[in-house]
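>>> no sequence for this one, just the structure:
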């Protein structure tokens, strides 16, 4: 039996309380596989999470969205590849 390697990347847009943006950014940056790609002065942060399976991405997204300072967290795109 050949084991396939999965690669997942998902992108998100978070709307955050601007007074807590630094803490939210630090939390996202501390998440394994996460990278912030854009943000603006109204509290929007665009980021991706890369992982070996979608369950890991879902768990990380849940941890991020449940923290203080996040108003909304919307998934934008999810790509899955097998190698």
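Cool, the structure landed. What you see is a predicted model, and the numbers here were worked out from it, not measured in a lab.

>>> from here on, just use CA atoms for contacts and neighbour counts.
Will do.

>>> can you tell me the helix or strand for the closest residue to residue 81 other than its chain neighbours?
Nearest residue to residue 81, sequence neighbours excluded (Cα to Cα, 6 or more residues apart in numbering): residue 7, at 5.2 Å. According to DSSP states H and E, residue 7 maps onto strand 6-16.

>>> before we go on, here's another structure to hold up against the first:
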């Protein structure tokens, strides 16, 4: 099976009093990056090798103290050439 790259965006809704620690926890999550924030809602992009990896990160965020919800907004997968150098 060829290697794949999965990219997903999540909308994470956070209680205002827990925003700082949740933001820090997400920033420390491998493969996750916060791309936008407004009114206690974070747009988080997650990249990983398979959809189970994405689902695990989404579940971990959902279970963080202060997170009201973490929902999948977008998911894309594509085959990658393991011999090619990374683009980022």
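Perfect, I can see it now. Please read these numbers as outputs of a predicted model, since none were measured by experiment.

>>> picking up where we left off before, please point out which parts of the following helix or strand past the strand holding residue 7 of structure 1 sit buried.
With elements assigned by DSSP H and E, the helix or strand that comes after strand 6-16 of structure 1 is helix 21-30. Judged by neighbour count using 16 or more other Cα atoms under 10 Å, the buried positions of helix 21-30 of structure 1 are 21, 24-25, 28.

>>> need those in TSV with distance to residue 50 of structure 1, can you?
As requested, the buried residues of helix 21-30 of structure 1 are exported to TSV (distance: Cα to Cα, whole Å):
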residue	distance to residue 50 of structure 1
21	22
24	18
25	17
28	12
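
>>> for those residues, name the two members farthest from one another.
The span of the buried residues of helix 21-30 of structure 1, defined through Cα to Cα, is set by 21 and 28 at 10.5 Å.
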